[in-house]
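Asker: sequence and predicted model, in that order:
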Amino acid sequence: MNAASVGTVIPFIESESRQIQLTCADLILYYLEQIGVEYIFGVPGGAIEPLFNALARFSRQGRMPRALVARHESGAAFMADGYTRESSRLGVCCATTGPGATNLITGVASAYEDRIPMLVITAQTALPNFGRNALQESTQESIHVLGMFDCCTRYNSMVSHPNQLERKLIKALTAAFSHPKGPVHLNIPYDILGEEMNVQLGSMFNLQEILQEPKTIDEKGINKLCQRIRCSHKVVIFLDKGAYSAIDQIMEFAELTQIPIVTTPAGKFLVNAYHSLYHGVFGFAGHASAHKVLLDKDVDLILAVGTNFSEISSGGWDAQLLTDKLVHIDANRDNFPYSPMAKQHLVGNLQLTFSALIQQANKILDAGYPFPGKAFAMPISDQDRPLNYVTLHHPTNIKLEDEHFHIAAGNKIKPQQLVYNLARLFPDNTRFMVDAGNSWAWMTHYLSIRQSNNYRIGMGFGAMSWGIGAAVGTALGNRFAPVVCVTGDGSFLMSGQELTVAVAERLAVIFVILNDRALGMVKHGQRLGGGEAIGFELPKVDFAMMGKAMGADSYVIKKSSDFMALDIEKMCRRLGPTILDVHIDPEEVPPIGNRLKALGRPGQAS
């Protein structure tokens, strides 16, 4: 999410120096309204009541934001995450004191690892009752909630006086949009949240100006990089999720220079899978084609953009990647300690950095000098394809682990087939949300979509059931595009109740449940890694019946013909969610070998 696009400004700041009385909760809403925030996701409770009272007053006036009640606080945080990714507006979630606040933590930690800007508001016991064992007290003398949030937020503070609120709110929002971006937390006692204060409307901060991203570049570093590229034999661009803000400029640069592109699993959403320069995913559940291009022995320069070289993104810290061939380009200096071996570190606004690289490249090309990216396309040989491969309509530059998956054996649904058909049958503007577990592996490897930024995954923290809440938040961020959440039966049993939010809001979210009666990644990880077979079994659950009980349209899918018979267009138009309870072949092995390698266990690399 770009700080420059925090939302549509709703003008409410008045030029005259007029004072009005507002509660602290009202003041928070005034500022969120200013940057176009539409929802506050949360669960109400006693100590957070002043904030919900303020939301009720705003609602009566027809103003935003409005309350969006989740069924569990972790779901609220996941919804705020999904909403931010889709709408480019600030995600906001809230919870009451004690267990309400602690329930948020997994969702907040997930946003922290994925660097999603988010404002988290939790209530606190009234100030006079600190240390008196009040109900759900979460002060330093009891369950220290502020301390718990300290490790998963970019800014974390308690507001202990009304006069602190405005300053701390501005500091928090500034931190949320500064690199590294992420969630920020304000803990506000019940009595402070409801206290009235005099506010001078004409002297309120203009958040739209404050939250603009700095426009800085390293001109010397850019010139140095251009010389490196000119002197290199073969160059590859390696993109992670942090490259999002500049993807248009990066693609223009790649097309101008014909430098091939490989992404991390979390960066898969950045590029049209069918682009002639794209060779697939490197790392967890990645593609042999990406591995071949990125680690080719003749490659002497890798432009790594927006990455922290995590286990997932680097193929388990592959020693062939982490070499002095790297040039690490990032807006976030915090990522540079992860690449000490890089020959150059280039920091700056990524849009401006790549715009400057485009200008330099044009000058070089106009002068008649070639770029090393020319003629470096490495399509998969037709000899490596099945005879009827053309019927698959799969990108020719991406090599799959199993390219015969479309030839079904028996009536059991192969996850590979299902994922392929999701991309083929759903509209191009469908948003695909990928939950943790085997869904990660199947979707990373086999889903190929033509529109960039329509693929979302929460791989930083790897929280199960992230996709369920994030899908609801995504649909709220854009009601004109269908949302498909691919999740496992284990994840749905954790947070499937958030389906009722999609029912209440009449959202076209299709929950595709990979039903194998198991925690699939645990089961296959144990088998591949030689572990004991324990703790992976799940009971037989009729998820279609469960969905119907909650008000969703539901289908049981036991064979390929069941899936192909679905009216996808009708499903996408429906004002409400749909459950697809898909009974997949439980013996199909996901491409998770690199994960086992990183854990130090045997198993076949993917």
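Answerer: Received, thanks.
Asker: please count neighbours and contacts with C-alpha atoms only from this point.
Answerer: Noted.
Asker: which residues in the stretch 201-350 of the chain form helices?
Answerer: 207-210, 219-231, 247-257, 288-294, 350-366 (DSSP state H, counting those that start in this stretch).
Asker: deepest in the core, which of these is it.
Answerer: Of all these, helix 288-294 has the most neighbours on average by mean count of other CA atoms under 10 Å, namely a mean of 22.
Asker: could you pull out the strands for the stretch 51-200 of the chain?
Answerer: 66-69, 91-95, 118-124, 155-158, 183-189, 196-200 (DSSP state E, counting those that start in this stretch).
Asker: turn those into TSV, including distance to Val434.
Answerer: Formatted as TSV, the strands of the stretch 51-200 of the chain follow (distance: least, CA to CA, whole Å):
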stretch	distance to Val434
strand 66-69	23
strand 91-95	19
strand 118-124	20
strand 155-158	28
strand 183-189	21
strand 196-200	44
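Asker: next up, a second structure to put side by side with the first:
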Amino acid sequence: MVRPAAARVSHSSSLRRTADVVVEEIVRAGCDRVFGVPGGPIGPVFDALYDRSEIELVVSRHETAAVHTACGYALASGQVGVSISTCGPGLTNSLTGLVTARQESVPLVHLAGDVPRADHGRASVQEVGPYGLDLADGYRHAVKMAIEVTHPSLARVALRRAFTVAREGRPGPVLVILPLDILTASAEIVDPTIAPRTIEAAVPDEEWERIARGLASAEKPLVFAGSGVRISGTGSQVLELAEALQVPFATTAHAKGTLPETHPLSLGVMGHARSRWAAAYAEEGPDYVLALGTQLSDLATGGYRPLAREGGTVVQVDVESTSFGKTVIPVTATLQADLRTALPRLLRIAKEIGPRRANPALERAKAGPRVEQPEDLESTAIPLSPARALADIERSLPDGATLVADIGEHGVFALHYFEVKRPGHFYKPVASCTMATGLTLALGMAMGDPRTPIVCLTGDGCMGMHGLELITAVAHRVPITVAVFNDSSYGMVKFGNQRVFGRSHPFEVGDVDFARLAEAIGAIGITVTRPGAIDRGMLELAQKEGRPVILDIKIDRETPSPGNNRYKQMAAAGTHRSI
């Protein structure tokens, strides 16, 4: 943490401001890092942070990146992420990050400043209150809750409510807007009592028994795990359920990394970028599907493909009732339940029933290779095959490392080809599909859990958006490895347009030497052009040197990713070119 050398001046208790109360609540919530970009109206909070050595301030280069990095920190540390911005463009720049936190279900509290209330409605520069941009109201659908603090006595109430709401149910972001005059006013302490919301175990055991017996007696059953399994930390129980009944399982793209894909019952990813195993099993038509912690979105279902054959059963279980009824595919029954309490009940019944008979459909599905073009994983061609580069990264990952994949063509390659061998081996933000999310999340994850080596797979397009956040990584000596698939273009869009329209702009972004850029900002830069060049030593270098390492991987510019159903969706929606 970088702090100025000047001596700090302690404020006496009689001069405590509302801003000090805000920071006290951050400490009380157990948060030891905050991420933000400073600005005038939020200045009192930054000043209050100056007096709290137990909180490290991480200054980002852009507000979106600050929110994303706080999200990554929350995912790795188990804390509620805290991000800070000023008003006006500071808060509007934060919107994309808040949407990501909502869609990725990350607990986060975002503090934003505003102009003094006396200036509301007077054409004050950057006003976000009800007489200006009115962003507390405008952002309500982007966050779980938006609160504008209108009196000093409400600050503690607002912050405690914010941290409670961010965690409860399906986690997500809460926005707290703090006008400048509120922050500088003398503190007025009101101690609130906020009871956390709980979900009662309202589903009777008879219902769980019906589900367990349905899976056990089905011809082609399937347990389909969504991101709710990762969020609730119940992957081991899902695996135990599958083993107890001997039922195959698959994950959504969003849940890849929660269950081992090397397990005999695993079909890998189903839906977006699905494996060949999952595709083959789906083609035969499962007759009983238990969908856990998924909204059954377009990406989860591969363009709204039905999960079960005609007349089959699909049971959808999620912690939020708002997850139901959002899909167009047939669903037989929905159950609102917290997987942390539901799965132990279901597992107990499953163990009493015991394993089902053999499943020939599973054997047929897994008779062939797991991925498309498996020969590409061992390609010796130059330019470097993206699949081969990914295989080299997978083979060379340090023990216990996590691969974090970004948004773009490289991310689809990772979803399809990377084989998850243990929980936590892989993470990819999928729901928001925001470019450079993976890069900034990975930075926060590396800070939040320094014991776990983080390797981020990103692209040159993503680097162009938020690559300079690596300056923050250098400043804080974050040992992160960033593997850049460099094809000098927005490859996913280019290949997608070629498939859908039969032609495309090149969407070139220029030939950037990311290894030289890395050296210029104080990181370690390495250029990779040959298959087999990436090894264990290269991916352990960041941990050894205690600073970021950027691998500029020059991949074949003409090789599209397999299994990207989004292209088919575009064509089906009528976006083809008329001739």
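Answerer: Perfect, thanks for sending it. These figures come from a predicted structure and were not determined experimentally.
Asker: got a TM-score for the two of them?
Answerer: Here the superposed chains carry a TM-score of 0.91, computed using TM-score structural alignment, normalised by the length of structure 2; 557 aligned residues with a CA RMSD of 2.4 Å.
Asker: ok so, going back, pick the most buried one from the strands of the stretch 51-200 of structure 1.
Answerer: Of the strands of the stretch 51-200 of structure 1, strand 91-95 is the most buried (mean count of other CA under 10 Å), at a mean of 30.
Asker: in structure 2, what range does it match?
Answerer: The aligned range for strand 91-95 of structure 1 in structure 2 is 81-85, by TM-score structural alignment.
Asker: so for Leu51 of structure 1, which of the helices of the stretch 201-350 of structure 1 sits nearest?
Answerer: helix 207-210 (20.6 Å; CA to CA).
Asker: helices or strands next to that closest one in the packing?
Answerer: When contacts are defined as 3 or more CA pairs under 8 Å, 6 or more residues apart in numbering; DSSP states H and E, helix 207-210 of structure 1 packs onto helix 24-34.
Asker: give me the mean deviation of the helix it packs on from structure 2.
Answerer: Here helix 24-34 of structure 1, set against structure 2 after superposition, deviates by a mean of 2.2 Å using mean CA distance after the TM-score superposition for structure 1.
Asker: now that helix against strand 118-124, angle please.
Answerer: Angular relation of helix 24-34 of structure 1 and strand 118-124 on a 0 to 180 degree scale: 170 degrees, by axes from the mean of the first three to the mean of the last three CA atoms, to 10 degrees.
Asker: what stretch of structure 2 does helix 24-34 of structure 1 fall on?
Answerer: Mapped onto structure 2 using TM-score structural alignment, helix 24-34 of structure 1 covers residues 18-28.
Asker: ok, for Asn308 of structure 1, nearest residue in space, not its chain neighbours?
Answerer: Asn335 (4.9 Å; CA to CA, 6 or more residues apart in numbering).
Asker: any idea what that neighbour aligns with in structure 2?
Answerer: Under TM-score structural alignment, Asn335 of structure 1 pairs with Ser323 in structure 2.
Asker: its match contacts Ala291, doesn't it?
Answerer: No. The pair Ser323 of structure 2 and Ala291 fails to qualify as a contact (CA atoms under 8 Å) at a distance of 11.8 Å.
Asker: out of these two, which sits in the busier spot?
Answerer: The neighbour count for Ser323 of structure 2 versus Ala291, taken as other CA atoms under 10 Å, is higher for Ala291 (25 against 18).
Asker: give the aligned equivalent of Val99 of structure 2 in structure 1.
Answerer: So, by TM-score structural alignment, Val99 of structure 2 is matched to Ala109.
Asker: distance of that match from Trp466 of structure 1?
Answerer: For Ala109 of structure 1, the distance to Trp466 of structure 1 (CA to CA, to the nearest Å) stands at 11 Å.
Asker: same deal with His72 of structure 1?
Answerer: As judged by CA to CA, His72 of structure 1 and Trp466 of structure 1 stand 12 Å apart.
Asker: for Ala111 of structure 1, same thing?
Answerer: In this structure, Ala111 of structure 1 and Trp466 of structure 1 are 10 Å apart, going by CA to CA.
Asker: which of the two has more neighbours?
Answerer: Between Ala111 of structure 1 and Trp466, Trp466 has the larger neighbour count (other CA under 10 Å), namely 31 against 26.
Asker: who's in contact with the more buried one?
Answerer: Contact analysis of Trp466 of structure 1 by CA atoms under 8 Å, 6 or more residues apart in numbering lists 75, 78, 107, 435-436, 458.
Asker: and the two most separated of those residues?
Answerer: Within those, Gly75 and Ala436 form the most distant pair, 14.6 Å apart (CA to CA).
Asker: neighbour count: these two, which is higher?
Answerer: Gly75 (32 against 23).
Asker: which one in structure 2 is aligned with that one?
Answerer: Looks like Gly75 of structure 1 aligns to Ala65 there (TM-score structural alignment).
Asker: which one in structure 1 is aligned with Lys568 of structure 2?
Answerer: Matched to structure 1 by TM-score structural alignment, Lys568 of structure 2 sits across from Lys597.
Asker: ok, its match - how many residues close by?
Answerer: Per other CA under 10 Å, the neighbour tally for Lys597 of structure 1 reads 17.
Asker: from Ser160 of structure 1, how far off is it?
Answerer: 49 Å.
Asker: over to Gly603 of structure 1?
Answerer: 54 Å.
Asker: can you check Ala76 of structure 1 too?
Answerer: 25 Å.
Asker: between the two, who's got more neighbours?
Answerer: Higher neighbour count among Ala76 of structure 1 and Ser160: Ala76, with 32 against 16, using other CA under 10 Å.
Asker: thought that one was touching Ala101?
Answerer: No. Assessed by CA under 8 Å, Ala76 of structure 1 is found out of contact with Ala101, at 11.2 Å.
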